[in-house]
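K.L.:
One predicted model, sequence on top.
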Amino acid sequence: MAQDRRITKTKTAIREAFFSIIKDNKSSKITVTEIANRANIDRKTFYLHYDSPEAIKDEFYKSLINDFLLILEKNDFFDRSFDVLALFQSLNILAQRDIELYRHIAKMPSYASFWEEIKDISKSVVIESMSGAINVSKDELNMYAEFYSAGLISAYIKWLRNEVSLTETEVVNVLSTASYYGFQKLLPQK
């Protein structure tokens, strides 16, 4: 059943207000009053649609995770062995919708659970794609996948935060090389 356009418009205004406050504000604490004022609604109208500002964030997380999975699927990410370039490209397709917002939330500790969820998705893909290809115990594979995925997502966050002066392609090349060779590639050959 289609949602009433007024409801859709109000919820959109609330979400846009919430995210504009995030971009303007360094604090992770956002009040209902701030959102209502920015959305040009009263508090009562806010509470007709959301229980709290955290409910907006939860809805945002769920939407992003679903969108990310769809992007990965569209890029046939799940049908091939783990590909650093495909992961970065998928993350960038998602982030380019509002790169300023993603750069900002990459800097906010209150959004760590979002990045943890992205890491867990990457980790499950690594485990799935490698489980038949290598002969290690389930626990060992789990540790390799955790190390690999955590490093990739951490590097992506550093790139999003502009903490490195490398291009997307350069970051992908470094991470691809590090994934396959570790530090061995950087050490002088004997």
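P.N.:
Perfect, thanks for sending it.

K.L.:
CA atoms for contacts and neighbours, from now on please.
P.N.:
Fine.

K.L.:
can you give me the helices in this protein?
P.N.:
Secondary structure of the chain by DSSP state H: the helices cover 5-24, 32-39, 43-49, 53-74, 84-95, 99-107, 112-130, 138-160, 168-181.

K.L.:
putting a second one here so we can go through both:
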Amino acid sequence: MPGSSRSDRRRRKVDEAIRTAFGELLAEKGLKNVTVKELAERADIDRKTFYLRYSSIDGLVDSLLREEMRRLAEVLTTAAADEDGSVNVPVVFRELSAELIATFDQRAAVVQHVDTDALISRLRPAMADVLAERDALGLAEDLGPYFELFVSFFCSGLLALYHQWADSDSELPMEELATLAGSAIAGGIAAVTGMAKSLGISGKNEA
């Protein structure tokens, strides 16, 4: 419908203005000093319009991080699909490790303005939710009612490794670290899914 189309264009224009203004303010002042008032002024909107979309500046940050994880999950699930359509889990985690450690902060500008502890605490649920939602690891059938718990577990391990690497200013080659991390998690997944099958958990759904 014409009215709906105009409304969608208006919404996209406002969202773009908010994100552009946010990026500019981040570069100028840092995350802790950005307020909704000045962001709205920079985006040429009123604060009510901002709050219709986000609960706060933190809410905007969480939304941006979740979008980055969705984009990344889409790339990973496409790249890691075998010819028969199944998911190659070792490839998923190898690529996820490489993206997270090597290039994530180059694309998501907001990451550069969030301290590592805050970044990890925000990324963990976003990453786990997106990977679980898409069953990007192909584990739902194998792990049944434990599926979401173990997706979160493996994501937490990967993020903890990234956290330690970032905080220590390590000179260890990021490419090697990513490869080792992917292998470690893929091995853990293989062990867990194997045990799930032996316990008769595979294929079960939550009641």
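P.N.:
Received, thanks. Bear in mind the structure is a predicted one, so any value in this text is a computation, not a measurement.

K.L.:
Overlay them and tell me the TM-score.
P.N.:
For these two chains in superposition, a TM-score of 0.61 is obtained (TM-score structural alignment, normalised by the length of structure 1); 174 aligned residues with a Cα RMSD of 4.2 Å.

K.L.:
In JSON lines: the helices of structure 1, plus mean neighbour count.
P.N.:
Formatted as JSON lines, the entries for the helices of structure 1 read as follows, by neighbours: other Cα atoms under 10 Å:
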{"stretch": "helix 5-24", "mean neighbour count": "16"}
{"stretch": "helix 32-39", "mean neighbour count": "18"}
{"stretch": "helix 43-49", "mean neighbour count": "14"}
{"stretch": "helix 53-74", "mean neighbour count": "15"}
{"stretch": "helix 84-95", "mean neighbour count": "18"}
{"stretch": "helix 99-107", "mean neighbour count": "17"}
{"stretch": "helix 112-130", "mean neighbour count": "18"}
{"stretch": "helix 138-160", "mean neighbour count": "17"}
{"stretch": "helix 168-181", "mean neighbour count": "15"}
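
K.L.:
which other residues reach stretch 6-26 of structure 1?
P.N.:
The set of residues that contact stretch 6-26 of structure 1 without belonging to it, under Cα atoms under 8 Å, 6 or more residues apart in numbering, is 28, 30, 34-36, 38-39, 46, 49, 53, 56, 100-101, 104.

K.L.:
switch the cut-off to 10 Å
P.N.:
Taking Cα atoms under 10 Å, 6 or more residues apart in numbering as the criterion, the residues outside stretch 6-26 of structure 1 that touch it are 2, 5, 27-32, 34-41, 45-46, 48-50, 53, 56-57, 59-60, 100-105, 107-108.

K.L.:
Likewise for stretch 149-166 of structure 1?
P.N.:
So stretch 149-166 of structure 1 is contacted by 84, 87-88, 91-92, 95, 99-100, 102-107, 115-116, 118-126, 143-146, 167-168, 171-172, 174-176, 178-179 (Cα under 10 Å, 6+ apart).

K.L.:
if you set the cut-off to 7 Å instead, what comes out?
P.N.:
When contacts are taken as Cα atoms under 7 Å, 6 or more residues apart in numbering, the neighbours of stretch 149-166 of structure 1 outside the stretch itself are 103, 106, 107, 119, 122, 123.
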